[in-house]
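1. Generate a structure from the sequence data that follows.
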Amino acid sequence: MRNRIGVAGLSLSAAAFITLIVSEGFSPTATVPVQGDRPTVGFGSTYHPNGNQVKMGETITPIKGLQTAQSHISVDEQRFRNSLTGVELTQGEYDMYIDWVYQYGIGRWMKSPMRTHLNDGEYVQACDALLLPQYRTVAGYDCSTPGNKRCYGVWTRAQDRHKRCIDSQR
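-> Sure thing, here's the model as predicted:
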């Protein structure tokens, strides 16, 4: 098992930020990335730094998109750390869970079984919860369906997170 430190002493690594940005991709105009999702702009941002929701048709530059993503992540990171009092994670685990929070939102994190398992010291169970049905569906469609072209990236991203999480347990 790798060395863990208290989440209060962690922040998203630069490598993880780049990976997250690449995973999200850039859209200069607000769009709905997957049917049933809310409008996103830039690098998957659903909110502006002032808290207003992104609206269809809005535009953004790549630089402003990076600034918006960083602002969003900073706010979510604080809430994430506060939700895991006394929990220790590796840098890799922390980065992976922040990536999850960016995709699904801090509200879903607060209610998630991953959070409960981590607070209970159940690290492997937290990893396994990343693959639960509610995190592989979009608008009621199971993204793990073989041959799916609608939202396959949701499922491959979940599988990648799970693998990285399990690898962190060794």
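
2. contacts, neighbours, all on C-alpha from now
-> Noted.

3. contacting residues for the residue lying closest to Leu66 once chain neighbours are set aside?
-> Of all residues not flanking Leu66 in the chain, Phe43 sits nearest, at 7.0 Å (CA to CA, 6 or more residues apart in numbering). Phe43 makes contacts with 21, 24-27, 65-66, 69, as judged by CA atoms under 8 Å, 6 or more residues apart in numbering.

4. any idea how far Phe43 lies from His117?
-> Note on Phe43: its distance to His117, by CA to CA, to the nearest Å, is 29 Å.

5. can you check Val75 too?
-> 23 Å.

6. Mind checking which of these two has more residues around it?
-> Higher neighbour count among Val75 and His117: His117, with 16 against 12, using other CA atoms under 10 Å.

7. One more sequence to fold, the one below, so I can look at both together:
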Amino acid sequence: MTPIKQRVLGAAVAGSIGMATVLVSHFEGRSLLAYIDPVGIPTICYGSTAGVKLGQTKTPAECDQLLAGELGQACASVDRLVVAQMPPARRAALCSFVYNVGATAFQGSTLRRKLNAGDVRGACAELSRWVYAGGQKLGGLVKRRAAERELCEVGA
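-> All right, here's what the predicted structure looks like:
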């Protein structure tokens, strides 16, 4: 069992939000100083981009608070946009995914359409297609989507 899978399953006690927090923090990493992400967007903490300016800094506590709020919004979007019942692991995978790509992209996705139509395996397989940023395939996204897909398929 991979270390990330062990951490995610260990967080299952805290439910979907706990599992998604482990996923996001692992794959995003934390930067207390704003930086430019691979597609040229100023980013800070665990991949936060809203209102970020280069040179900006945050404390670890501020980053944790920002992550909790933004991940909560991502999960609320998943709950609003998915009509199918989901086990906690699938919800966590989708919360991580929406945190990364945004609710608008998820809303118009084939992934969401398949999930709501009852095609869980087909929906989870769609995650593997979301590995490009700025037209380039990113290794970090390949690994993240593989982890999200594995969780998405739990109970399928």
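
8. TM-score for the pair, please.
-> The TM-score (TM-score structural alignment, normalised by the length of structure 2) is 0.82; 142 aligned residues with a CA RMSD of 1.7 Å.

9. still on that earlier bit, between the contacts of Phe43 of structure 1, which has the most around it?
-> Using other CA under 10 Å as the neighbour criterion, Ala69 leads the contacts of Phe43 of structure 1 with 24 neighbours.

10. so what corresponds to Glu126 of structure 2 in structure 1?
-> Mapped onto structure 1 by TM-score structural alignment, Glu126 of structure 2 lines up with Ala129.

11. quick one: that match and Pro113 touch, right?
-> Yes: at 6.4 Å, Ala129 of structure 1 counts as touching Pro113 under the criterion of CA atoms under 8 Å.

12. corresponding residue for Gly29 of structure 2 in structure 1?
-> Counting by TM-score structural alignment, the partner of Gly29 of structure 2 is Gly25.

13. residue nearest the centroid of structure 1?
-> Centroid-nearest residue in structure 1, with CA atoms, centre = their mean: Trp100, separated by 2.2 Å.

14. same for the lengthiest strand in structure 2, what does it pack against?
-> Longest among the strand segments of structure 2 by residue count, using DSSP state E, is strand 31-36. Of the remaining helices and strands, those touching strand 31-36 of structure 2 by 3 or more CA pairs under 8 Å, 6 or more residues apart in numbering; DSSP states H and E are strand 42-45.

15. in structure 1, what residues pair with the strand it packs on?
-> Using TM-score structural alignment, the residues of structure 1 aligned to strand 42-45 of structure 2 are 39-42.

16. Quick check: the gap between the counterpart of Thr90 of structure 1 in structure 2 and Ala105 of structure 2.
-> Aligned by TM-score structural alignment, Thr90 of structure 1 pairs with Pro87 of structure 2. Pro87 of structure 2 sits 22 Å away from Ala105 of structure 2, taking CA to CA as the criterion.

17. didn't the match of Gly29 of structure 2 look like it was pressed against Thr40?
-> No: using CA under 8 Å, Gly25 of structure 1 is not in contact with Thr40; the gap is 10.8 Å.

18. And the residue located most distally from the centre of structure 2, how far from Pro42 of structure 2?
-> Computed with CA atoms, centre = their mean, the residue of structure 2 farthest from its C-alpha average is Gly55, at 25.3 Å. To Pro42 of structure 2, Gly55 of structure 2 is 10 Å away according to CA to CA.
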